[in-house]
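Visitor: Sequence first, predicted coordinates after that:
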Amino acid sequence: MNLGVDTVWPTPQIVSPSSYVTFLVQISGLGAMETNGSVMDEEKTRLSSVSNETSTRYGSIADSLPTDEPSTAETTVLSSRRSYITVAVLCYVNLINYMDRYTIAGESLSALLLKTANTFFICSFIILAPIFGYLGDRYNRKFIMIGGLSVWVVMTLSSSFVTESYFWLLVLLRALVGTGEASYSTIAPTIIGDLFSGAKRTVMISAFYIFIPVGSGLGYIIGSSVANATGDWRWALRLNPILGSLGLFLLAVFCPNPPRGASDGHGGSTIEHTSYLEDVKYLLKNKSFVWSSLGVTAMAFLTGALAFWTPIFLSRAQVAQGIQPPCNTEPCDTSDSYIFGVVTVMTGILGVSLGSTISRKLRDRVPNADPLICAVGMLGSAPCFFAAIVLASTSIPATYVFIGIGETLLSLNWAVLADILLYVVVPTRRATAEALQIMVCHLLGDAGSPYLLGSISDALRTYQPDSHTWSFRSLEYSFLLCPFVGVLGGLFFLMTALYITKDRKNAELLTADGERARLPPQTKTTLCFKFSIL
C-alpha cells in the first residue's frame, strides 16, 4: 500500500489510553511524523513514567512495565475511613517519639550528661535521616518505619537499666534511640501527603505536627511525675517502650504504603533511573526548599535550646530570688518541668491549630501566605523570649506568660512548614527532601544549641563557681542568643516568600509531565499506534 511517504516501520508500541504521549499520532487514518529528539527538559525526562494500573494494561506490553511500580494492592484507592485511621496511628507514634525525647530533659542529672546525651542523640539522627530518606523514596515505607521503631523500642528499654556511672554507654544507647525518630519523622509526613490533598492535607498535617509540642510537653510532665512517684527517672524510660510497642502493632495492622503522589492524581509515578545525587541537585535548585530549610534550622535552634534549658533556667531563677532552696541531693523539685510541660502542650495545640487555620483562609487569596505566616511567627516570638529572659530575675509568672506567647507564635509554623515542603517538591523526592531538611535543621539547630548555650553558661560560671546567683546569670546571658536567631529565621522565611509561588508551579508541572509516556529520542520517522479495546 502506497502511503505517499517513505515509512520506516518499527515494532508497534501499544500505549495505554490513559497515558499522555508527547508525540502521538491519532490513528483515525495512518500518518507519520518526524522526531528530532525529546522536547522535555532534564527534570521532566527523569520523572517520566507510565501508568501502572492493571485495568489499563493491554497485550504483552504489560510485561515490560517497570518492575519498581507499586503492586496492585498499593494502587487501590484507600477509603476515607482507612486514611483517617492511618493518620491517627501516625499521630500516636509521633506523640510517643517526642515524649521519649524529653522524658529526661530537665531531670536532676548532671548538666554534662544531659547535654552530651542530647547532642549524640541528634547526631545519630542527622547521620541516619538521609539514609532513611533515600530508602523512603524507593522502598516500602511501612516496613522501613517498623524496622526503625523496633530499634527505638529496644534501645529505649536498654537505656533505662544503665546508671550514670556508665556515662558513655548511656550516651551511646540514647544516640541509637535516634534510629526510630530518623526513620519515622522522615517518612510519616510523606505518607500523609499521599493520602490527602488541598485543605484536607493541611488539616491532617496539622494534626500530625500538633503532637510535637504535645509530646514534648507530656515528656516533661510524665518524666517529672514518674521521677517523683518512684524516686528514679529511669522508670519513665521503661514506660515509653510499652507505649511504643503498641504503636508498632498499630503500624503493622493499620498503616498502608500508598503510591507516591496518589493524592495529587499521579499514583503511578516513579523516578526513572535517578540517583541520590540527582535528587539532591534538584532540591538544591529549589529556592523555596533551601530558604525554608534555613528557616526551620533557626526554629530548631530555638526550640532545642528552650526545651532543654528552660526548666533548669526557671529553677535557677527561683533559687537566685530565694523562692526555693538549691537542690544538692535527689530527688529535686520538678515542678518547673511539670509547669513548662503544661505550657508547651497548651501553646502547641493553640499555635498549630491557629497556624493551619490562617493558612487555609489566606492561601487562595495570598499565594505566598504560608512563608509569611512562618516569618510572623519567628519575628514575633523573638521579643517575647527576650522579655521572658529579662523578667526571670524579678517575676516568674511574667516569664511564663511571655514564654507561652512565644511558644504559641513558634508553633504557628509546624504544620505550615510541612505543607510547604509537600507542595514545592515532587512526590517521588519528598522523603529525600524531608531527610535533608531534618539533617540540616538538627545539625545546625537543636543538635548544637543546647550544648552551645550550656558551654557558654559553663564558661561564664568559672568567674564565680560557688554563687547561685551567678549560676542563674550565666545561663541567662547565654539565653540571649535565642532572640537574635529568631530574627534571623524570620528573614529566611521572608526570602522563601519571594520564590514560593514559582517553585510550587514548577513542582506541579514536573509532576504532571512525569505522568507522560515518553518516546525515545530518534531521528528517523516512526509511527505510534493507539488501540482502544472495548
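Guide: Right, received. Where do you want to start? Numbers count the residues shown, from 1 in each chain.
Visitor: Going by C-alpha atoms from here, please, whenever you check contacts or count neighbours.
Guide: Noted.
Visitor: Now do the contacts for I242.
Guide: In this structure, I242 makes contact with no residue, judged by CA atoms under 8 Å, 6 or more residues apart in numbering.
Visitor: Return the set of buried residues in the helix or strand where it lies.
Guide: Here I242, judged by DSSP states H and E, is contained in helix 234-254. Along helix 234-254, the positions that meet the burial threshold by neighbour count (16 or more other CA atoms under 10 Å) are 234-241, 243-245, 247-248, 250-251.
Visitor: If we ignore the residues flanking it in sequence, what's nearest D419?
Guide: Distance criterion CA to CA, 6 or more residues apart in numbering; nearest residue to D419, sequence neighbours excluded, is T202 at 6.4 Å.
Visitor: okay, now E42: neighbour count?
Guide: By other CA atoms under 10 Å, 9 other residues sit near E42.
Visitor: any idea how far T274 is from it?
Guide: Computed with CA to CA, to the nearest Å, the distance linking E42 and T274 is 11 Å.
Visitor: how near is F472 to D458?
Guide: From F472 across to D458, the span is 11 Å (CA to CA).
Visitor: I'd assumed W414 was in contact with the residue nearest to D419.
Guide: No. Using CA atoms under 8 Å, T202 makes no contact with W414, being 10.9 Å away.
Visitor: tally of neighbours for R174?
Guide: 26.
Visitor: wait, I meant M346
Guide: The tally of other residues near M346 (other CA under 10 Å) stands at 16.
Visitor: Distance from the host helix or strand of it to the middle of the chain?
Guide: Using DSSP H and E, M346 maps to helix 335-362. Offset of helix 335-362 from its chain centre (CA atoms, centre = their mean, to the nearest Å): 18 Å.
Visitor: by contact count, what packs against the lengthiest helix in the chain?
Guide: When the chain is scanned for its longest helix (criterion: DSSP state H), the result is helix 287-321. Other helices and strands packing on helix 287-321, by 3 or more CA pairs under 8 Å, 6 or more residues apart in numbering; DSSP states H and E, are helix 276-284, helix 335-362, helix 396-411, helix 413-424, helix 430-441, helix 449-461, helix 468-479, helix 481-513.
Visitor: Out of those, which gets nearest to A129?
Guide: The stretch from these with the least distance to A129 (CA to CA) is helix 430-441; that distance is 4.9 Å.
Visitor: Quick check: buried residues in stretch 151-171?
Guide: Within stretch 151-171, the residues that qualify as buried by neighbour count (16+ other CA under 10 Å) are W152, V153, V154, M155, T156, L157, S158, S159, S160, L170, V171.
Visitor: okay, now the one to match up with it:
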Amino acid sequence: MAGMVNTHGGPSEALPGAGRALALLFIINLFNYIDRQVLSAVLPRLQLDANLFDPADPWLQSKLGFLTSVFLVSYTLLSPVFGWFGNRGRRWWVVGIGVLVWSLASGGSGLATGYVMLLLTRCAVGIGEAAYGPVAPSMLSDLYPVSQRGKVMALFYLAIPVGSALGFVIGGQIGEHFGWRTAFLVTFIGWFLGWQCFFMPEPPQPNRVDETPPSYLRVLAELKTIRSFVIGCLGMTCTTFVLGGVAAWAPTYIFQREARFAVTDKTFETLAEERTSDDRPVVPDEVVAKLRPLTGMPQVSFAEFKQKLRDTLPEDRQRAGDDFKQYGDRIFTAATTPDSISLGTVNLIFGVIVVVSGLGATLLGGWFGEYLLGRGIRGAYFHAAGWSTMLAFPFLVGALLVPFPVAWGLLFAAVFFLFFNTGPANTLLANVMRSDIRATGYAINILVIHMLGDVISPPIIGFVADVASLQTAFLGTSVFILIGGTLWVFGASSLDADTAKAGS
C-alpha cells in the first residue's frame, strides 16, 4: 500500500475496492431516503386505518406529524454515539448493524398493529440510520484521495433526491394498489444490503496518530480549533434550516396561494366517500352539516374561504371552530374547485422540481468544487458552496413575490442552488478532519445541523405563519441562505491550511 499513500498520509489514488464500497453505500443511502418518503406518501392512508387512529381524535394531525420527525430526533441524538464507535472498531460492521436495524424497523412499520407500535418502529429507524450516517462518508474519505472526493461525495449524496423521488413513487403506487403496509414491506430489501457490509474489507486509516482512538471530548475540543470545520458546520446548519422548512411547508404555501374553493354538491359527495377502514365517516355528519349554509358560494381564495368558515359558525363558536380546525385539511380538499390546482398536483410538481434540480445540482456541485481545486483556487470547496448558496436567495424571494407559473421556474432555480453545495460542503468537512476522528466529527456535524436546522425550522415557520403568514415566514427564513453562503465564502481563506494540517 506504500505506493498509494501521499505525503500527508491519505491515499494518492483510489484504493482497491473503492468503487464497490461507494456503490454499496450509495444503494444503502438510496433506500434510506426511499423509506423517509414512503411514509410521507402514505400519510393520507394512515389516517383512514382504524387500527391506528380514531377519526375523532383531536390530536390526529399532531400524531401524524410526530411520526415524520421522531426518527430524526433519535438519529440526531445517537449519531455521536455511533460515530464514537466508528473510530474504535470495524466501521463496516457498524454500518452493517445499523442497516440491519434500520431495515427491520422500516419494514416492521408495515406490520404495526397500533399507533404506539408504529411510533416505536419509526424511532428505531432513526437508531439504525445513526449507526451508518456518520461512518459512511468517513470510510469514503479514506478510500479516495482529496482530488476525487468532491465527485465521490456528490455521488453518495445523489441518493437524497433520487431516493426521495422513488419513495414517493413506491409509497404512492404500491400504497394505492396494495395498501400502505405493503409499501413499507419493500424496505425489507435493506436486510440483504446490511449483510453485505460484513463481507467488505475494512479501509485503512492512514494517519492514525496513536493506538487508542481519541475520546469524544478530545475530538470535540480538537474540532473547535479547526476554523474550517466550525464555519462549514455553521453554514450547513443555515442551509439545513432553510431546506427543512421549505420541504415541509412549500406545498402547503403554494396550495393556499393558488387554489380556489367553493362549496357544492360535489364537496358533500367527496366528504361522504371518505371513510375509515371500519366504515366510519372521516368527517362526522354534524361537522358536514355546518358547511351547508355555504352551498352555492362563488369561488374564493384560501384566506377568503377560511374567513367564510369563521363567519358562518353557529352560536357554539368555540366547538365549531375546533371542528373546522381538526377536519380542515379534508374540508379544504373537498371544496377545491375542479379548475383549481389541487394539493396532489402541487406535491407532484414540487417533487419533480426537487428531484430534477437536486439531481443536477448535486452532481454539478461535486464537479465544480474539483474544477476550482484543479485551477488552484484557494478554499475551492468553500467558494463552490458559498457563492452557489447565495445565488439561491434572489430566486427564492422572487418565487414568493411573482405570480405562477413564472414562480415555478424561480423555485426550481432556488432549490437547484440550495442543493449545489451538498458535495462541496461535505467534502471540505472530510478534508479538514484527521482520518481517526472523521466518524465522530461527522456525527457531531449531524447533531448540530439537524438540532439547529430541520428539527426546529418547520415548527418555527408554522408559528410565524399563525402569527402573520406563510409568506412572511418564508421571507424571514430566506435570510439564512445569505448567512450560510457568507459564512462559507468567509471560511475559504483557512481551508487549504486546515486541509494540509489534517493530512487528508
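Guide: Yep, it's here. Just so it is clear, the model here is predicted, and its values are computed rather than measured.
Visitor: one step back: ok, so of the buried residues of stretch 151-171 of the first structure, who is nearest T496 of the first structure?
Guide: For these, the residue nearest T496 of the first structure by CA to CA is W152; the value is 34.6 Å.
Visitor: which ones are touching the closest one?
Guide: For W152 of the first structure, the contacting residues are L176, V177, G178, T179, G180, E181, by CA under 8 Å, 6+ apart.
Visitor: And R122 of the second structure, how far from F71 of the second structure?
Guide: Between R122 of the second structure and F71 of the second structure the computed distance is 5 Å (CA to CA).
Visitor: Which one's more surrounded, F472 and D458 of the first structure?
Guide: Here F472 of the first structure and D458 are compared on neighbour count by other CA under 10 Å; more neighbours surround F472, at 24 against 18.
Visitor: Which residues are in contact with that one?
Guide: F472 of the first structure sits next to F313, R316, A317, A320 when contact means CA under 8 Å, 6+ apart.
Visitor: Tell me how many other residues surround the third one.
Guide: The number of residues packed near A317 of the first structure is 27, by other CA under 10 Å.
Visitor: Would you check the span in the first structure matched by stretch 153-160 of the second structure?
Guide: Following TM-score structural alignment, the aligned partner range for stretch 153-160 of the second structure in the first structure is 205-212.
Visitor: and that stretch, how far from the chain's centre?
Guide: Its chain's C-alpha centre and that of stretch 205-212 of the first structure lie 10 Å apart, by CA atoms, centre = their mean.
Visitor: List the buried residues of that stretch.
Guide: Judged by neighbour count using 16+ other CA under 10 Å, the buried positions of stretch 205-212 of the first structure are I205, S206, A207, F208, Y209, I210, F211, I212.
Visitor: C-terminal to the helix or strand encompassing the third one, what's the next element?
Guide: What it means is A207 of the first structure. When secondary structure is defined using DSSP H and E, the element that contains A207 of the first structure is helix 198-209. Counting by DSSP H and E, the element after helix 198-209 of the first structure in chain order, helix or strand, is helix 211-230.
Visitor: re the thing from before, could you export the buried residues of stretch 151-171 of the first structure to CSV, including columns for secondary structure?
Guide: Listed next are these as CSV, based on DSSP: H, G, I helix; E, B strand; the rest coil:
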residue, secondary structure
W152, helix
V153, helix
V154, helix
M155, helix
T156, helix
L157, helix
S158, helix
S159, helix
S160, coil
L170, helix
V171, helix
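Visitor: Out of the residues you listed, which is nearest to G223 of the first structure?
Guide: Here the nearest of those to G223 of the first structure, counting by CA to CA, is S160; it sits at 12.5 Å.
Visitor: The aligned partner of that closest one in the second structure and I97 of the second structure: what is the separation?
Guide: The alignment partner of S160 of the first structure in the second structure, by TM-score structural alignment, is G110. When CA to CA is applied, the distance between G110 of the second structure and I97 of the second structure equals 21 Å.
Visitor: Over which residues of the first structure does stretch 85-93 of the second structure lie when aligned?
Guide: Alignment note (TM-score structural alignment): stretch 85-93 of the second structure is matched to residues 135-143 of the first structure.
Visitor: Look at the matching stretch and report the distance between its end residues.
Guide: Stretch 135-143 of the first structure stretches 10 Å from its first residue to its last (CA to CA).
Visitor: list the buried ones in it?
Guide: Of the residues in stretch 135-143 of the first structure, those scored as buried under the neighbour-count criterion (16+ other CA under 10 Å) are L135, G136, D137, R138, R141, K142, F143.
Visitor: After superposing, tell me the mean distance of the helix holding A207 of the first structure to the second structure.
Guide: Its matched residues in the second structure lie on average 1.9 Å from helix 198-209 of the first structure after superposition (mean CA distance after the TM-score superposition for the first structure).
Visitor: other SSEs contacting that helix?
Guide: When contacts are defined as 3+ CA pairs under 8 Å, 6+ apart, helix 198-209 of the first structure packs onto helix 80-101, helix 178-195, helix 335-362, helix 413-424.
Visitor: do that again at 7 Å, thanks
Guide: Identification of packing neighbours for helix 198-209 of the first structure by 3 or more CA pairs under 7 Å, 6 or more residues apart in numbering; DSSP states H and E yields helix 335-362, helix 413-424.
Visitor: out of the helices and strands packed on helix 287-321 of the first structure, nearest to P256 of the first structure?
Guide: Across those, P256 of the first structure has its closest neighbour in helix 430-441 (16.0 Å, CA to CA).
Visitor: So which bit of the second structure is the closest one matched to?
Guide: If you align by TM-score structural alignment, helix 430-441 of the first structure falls on residues 438-449 of the second structure.
Visitor: what's the matching range in the first structure for stretch 311-325 of the second structure?
Guide: The counterpart of stretch 311-325 of the second structure in the first structure, counting by TM-score structural alignment, does not exist; no residue aligns.
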